[in-house]
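K.L.:
Here you go, sequence then predicted model.
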Amino acid sequence: MSKIIVYEHRDFMGISKEFTSSVPNLVAENFNDCISSLKVIGNPWVAYVDINYSGSQQVYEEGEYPSLDRNDSISSLELVTEDLTNPMITLYEHDQFRGKTLVLTTETNLAYGTFNDVASSHKVQRGAWVLYEHINRQGAQMVARASRDVANYGWFNDRVSQVRPLKPGRAIIKTEILWDKKEEQTKSVTVDSICGLNHGDNEQSFSTELSREYEGSVTDSFSFSNSTQITWGTSFSIDIGPVKAEQNLSLSNTFTVQKGSSNTRTDRKSIRINLPTKIPPHTKLIVNVLRKEVDVKVPVKMTIQSGSQSSVEFGEYRCQAGNSITAEYKEERI
């Protein structure tokens, strides 16, 4: 959930309040003209110096702000609820959406082109934007939002020098492993075979080595769909849950995934097998050491919450386990 936490003093000190929806009048919240630091989680917020979302404005994207340029001067707060993933804005040369146009989808320094200090109206097709009076995000600013076309900038006419889209907050990803749709393959592989012969009439020692050590491993991995909307570098965890025991797999409770990495983890451990100590008379004893290899594939439902927008997509979790090692004994008379 997107929220803003506002503090009475700098460095997040003093009285604080938390809001999860827009606040048209901070007077009613007993917090007017006293905000000196703040924290934003999720989508951006717009702070206004007057009530009812009016007057000069300042945008705060997700992050921590231990001090503010406009200290003790905020009277209303508005949450940006638009989908910010695919922004687009059209600037117009004259008011009432007339004259030359410039369509933007990314942050642009207008001083590098022919539209610097030209725009006087705009329409936002998607997302939310900030229009700055000067380059390098300096000077007065105006927030432009979808469905809120501005036909005349007034005193801001012919003053826009930089434009940038607002960024959504970090996505919150919740996962659900769909175990009922899993695919599983199991096979046994002989990793060692030990043979002992006793031609005599009395029991004989099988081996002076009463146990042996073998290596087992568990490798789990995650793959995204080709059309994933999860951005590069996003991390989240998959909760394996209590059903892991049913899969005959020794897994950790969670598996952390990062978009853009190999998303693979391998755990190895040594396993000791105890061997029989005696061979009966006139007997050939064969000990086969078997490793049970399990390969499980299961779809994972991912619910991606970005600000007020939610979407669902599917990936695939895979676990290849070979850490179940047992001994099989076979006797033959000779």
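P.N.:
Perfect, I can see it now.
K.L.:
from here on, contacts and neighbour counts on C-alpha atoms
P.N.:
OK.
K.L.:
What are the boundaries of the strands in the stretch 1-150 of the chain?
P.N.:
3-9, 13-19, 37-41, 45-50, 54-60, 63-65, 76-79, 88-94, 98-104, 108-109, 121-126, 128-134, 138-145 (DSSP state E, counting those that start in this stretch).
K.L.:
Nearest approach to residue 284 belongs to which of those strands?
P.N.:
Judged by Cα to Cα, the one of these that comes nearest to residue 284 is strand 37-41, at 70.9 Å.
K.L.:
how big is the angle separating the closest one from strand 13-19?
P.N.:
30 degrees (axes from the mean of the first three to the mean of the last three Cα atoms, to 10 degrees).
K.L.:
Tell me which residues are up against strand 37-41.
P.N.:
1-12, 60-68, 169 (Cα atoms under 8 Å, 6 or more residues apart in numbering).
K.L.:
Out of those residues, which end up buried?
P.N.:
2-10, 12, 60-62, 64-65, 67, 169 (16 or more other Cα atoms under 10 Å).
K.L.:
between the strands of the stretch 1-150 of the chain, which gets nearest to residue 286?
P.N.:
Of all these, it is strand 37-41 that lies closest to residue 286, at 64.5 Å by Cα to Cα.
K.L.:
next one: that closest one to chain centre, how far?
P.N.:
Mean-position distance between strand 37-41 and its chain equals 20 Å (Cα atoms, centre = their mean, to the nearest Å).
K.L.:
since we're on residue 191, how many residues are nearby?
P.N.:
11 (other Cα atoms under 10 Å).
K.L.:
nope, residue 177 is what I was after
P.N.:
21.
K.L.:
And residue 163, by the same measure?
P.N.:
28.
K.L.:
Could you measure from it over to residue 287?
P.N.:
74 Å (Cα to Cα, to the nearest Å).
K.L.:
swap in residue 146?
P.N.:
For residue 146, the distance to residue 287 - Cα to Cα - is 73 Å.
K.L.:
With residue 223 instead?
P.N.:
Distance, residue 223 to residue 287, by Cα to Cα: 39 Å.
K.L.:
From residue 324, how far out is residue 270?
P.N.:
According to Cα to Cα, residue 270 stands 11 Å off from residue 324.
K.L.:
neighbour-wise, which of these two wins?
P.N.:
residue 324 (19 against 11).
K.L.:
Helix or strand: which one has the more buried one?
P.N.:
strand 309-333 (DSSP states H and E).
K.L.:
Which strands and helices lie in contact with that strand?
P.N.:
Secondary-structure packing of strand 309-333 (3 or more Cα pairs under 8 Å, 6 or more residues apart in numbering; DSSP states H and E): strand 211-223, strand 264-274, strand 283-306.
K.L.:
Quick one: work out the angle between the last one and strand 211-223.
P.N.:
Okay, so that is strand 283-306. 30 degrees.
K.L.:
Alongside the first one, take a look at this:
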Amino acid sequence: MNKLELFELPNFRGASTCLEGDQSDLSSVGFLQRAQSLKVCGDPWIVFTDVNYNAQFKAFVEGDYSSLSGWNKAICSARIVSGGLDEFQITLHENANYKGKSVTLTNQADSLKAYGFNNAARSQNKVIGAWALYSQENYHGMHKVTLTDDDIPNYQSANWGFTVRSLKPVTP
């Protein structure tokens, strides 16, 4: 069973809540920006400092984290990484709806120009693991995290507000 247990205080004390699936807004379970320790059972989880899986992020693998060093009272949303963080793959497409040039990556890319893209990718599929995708080269600008099986036919329609110019696997 996969779960993320969040605790209000360090050392697994105080009120707690247990997640067994993605949670886009921890206020719905009364735990927005409250966690100061956590436990992961099963597959890894990625937590975010804003709702809807936005802003800063951090991956946690199976284990007990008695303190969150720099992440105290910061977690606002969380996603489970089905299948883990041991294998990474993503297929990017130059145009929306999986059209145009495509490239399947298993490692980071500081620029998609090296793959013959006309500056950026606009859709993705065949995702394994977790990836951080950036609006600018060299992992700068706006970013989003995408996980296993997140097929996105059009970044603009998905309200990303940018096309992808660089990306790298998310590791703990």
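P.N.:
That came through fine. Computed from a predicted structure; not experimentally measured.
K.L.:
Would you mind finding the most buried of the helices and strands packed on strand 309-333 of structure 1?
P.N.:
strand 283-306 (a mean of 19; mean count of other Cα atoms under 10 Å).
K.L.:
In structure 2, what stretch matches it?
P.N.:
With TM-score structural alignment applied, strand 283-306 of structure 1 matches no range in structure 2.
K.L.:
From the contact counts, what lies against that strand?
P.N.:
Packing contacts for strand 283-306 of structure 1, counted by 3+ Cα pairs under 8 Å, 6+ apart, involve strand 172-177, strand 183-198, strand 309-333.
K.L.:
Tell me who's in contact with residue 26 of structure 2.
P.N.:
32-33, 51, 75-77.
K.L.:
Of those residues - the most surrounded one?
P.N.:
Going by other Cα under 10 Å, residue 75 tops the contacts of residue 26 of structure 2 with 26 neighbours.
K.L.:
Look up how far residue 4 of structure 2 lies from that residue.
P.N.:
For residue 75 of structure 2, the distance to residue 4 of structure 2 - Cα to Cα - is 12 Å.
K.L.:
With residue 139 of structure 2 instead?
P.N.:
28 Å.
K.L.:
And residue 84 of structure 2, by the same measure?
P.N.:
Distance from residue 84 of structure 2 to residue 4 of structure 2, counting by Cα to Cα: 14 Å.
K.L.:
Quick check: nearest residue in space to residue 79 of structure 2, chain neighbours excluded?
P.N.:
With Cα to Cα, 6 or more residues apart in numbering as the criterion, residue 79 of structure 2 has its nearest non-adjacent residue at 4.3 Å, and that residue is residue 22.
K.L.:
what residues are up against residue 292 of structure 1?
P.N.:
With Cα under 8 Å, 6+ apart, residue 292 of structure 1 has these contacts: 186-189, 321-325.
K.L.:
circling back to that earlier point, what about the strands of the stretch 1-150 of structure 1, which gets the closest to residue 303 of structure 1?
P.N.:
strand 37-41 (18.2 Å).
K.L.:
Now that closest one on structure 2. Mean distance?
P.N.:
Strand 37-41 of structure 1, aligned to structure 2 and superposed, deviates on average by 5.0 Å (mean Cα distance after the TM-score superposition for structure 1).
K.L.:
tilt between that strand and strand 54-60?
P.N.:
Using the same axes, to 10 degrees: strand 37-41 of structure 1 against strand 54-60 is 60 degrees.
K.L.:
Please spell out which residues along strand 37-41 of structure 1 are buried.
P.N.:
For strand 37-41 of structure 1, burial by neighbour count (16+ other Cα under 10 Å) applies to 37-41.
K.L.:
Kindly calculate the angle that that strand makes with strand 3-9.
P.N.:
Using the same axes, to 10 degrees: strand 37-41 of structure 1 against strand 3-9 is 170 degrees.
K.L.:
What separation do you get for the nearest residue to residue 98 of structure 1 once chain neighbours are set aside and residue 142 of structure 1?
P.N.:
In space, and not counting its chain neighbours, residue 98 of structure 1 is closest to residue 92: 6.0 Å by Cα to Cα, 6+ apart. The gap separating residue 92 of structure 1 from residue 142 of structure 1 is 15 Å, by Cα to Cα.
K.L.:
Of the two, give the one with the bigger neighbour count.
P.N.:
residue 92 (23 against 18).
K.L.:
isn't that one right up against residue 104?
P.N.:
No - with contact defined as Cα atoms under 8 Å, residue 92 of structure 1 does not count as touching residue 104 (11.5 Å).
K.L.:
Could I get the contacting residues of residue 152 of structure 1?
P.N.:
For residue 152 of structure 1, counting by Cα under 8 Å, 6+ apart, the contacting residues are 95-96, 120-121.
K.L.:
give me that answer again for 10 Å
P.N.:
92, 94-97, 119-122 (Cα atoms under 10 Å, 6 or more residues apart in numbering).
K.L.:
ok so, going back, next, show the common contact partners of residue 270 and residue 324 of structure 1.
P.N.:
Residues touching both residue 270 of structure 1 and residue 324 (Cα under 10 Å, 6+ apart) are 215-217.
K.L.:
Overlap in contacts, residue 75 and residue 4 of structure 2.
P.N.:
Common neighbours of residue 75 of structure 2 and residue 4 (Cα under 10 Å, 6+ apart) are residue 46.
K.L.:
Return the residues in contact with the most centrally placed residue in structure 2.
P.N.:
Centroid-nearest residue in structure 2, with Cα atoms, centre = their mean: residue 145, separated by 3.4 Å. By Cα under 10 Å, 6+ apart, residue 145 of structure 2 lies in contact with 46, 48, 53-57, 79, 130-134, 167-170.
K.L.:
Apply 7 Å and report the result again.
P.N.:
130-133 (Cα atoms under 7 Å, 6 or more residues apart in numbering).
K.L.:
would a markdown table of those with distance to residue 162 of structure 2 and neighbour count be doable?
P.N.:
Shown next, in a markdown table, are the contacts of residue 145 of structure 2 (distance: Cα to Cα, whole Å; neighbours: other Cα atoms under 10 Å):
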| residue | distance to residue 162 of structure 2 | neighbour count |
| --- | --- | --- |
| 130 | 19 | 31 |
| 131 | 16 | 23 |
| 132 | 13 | 19 |
| 133 | 10 | 26 |
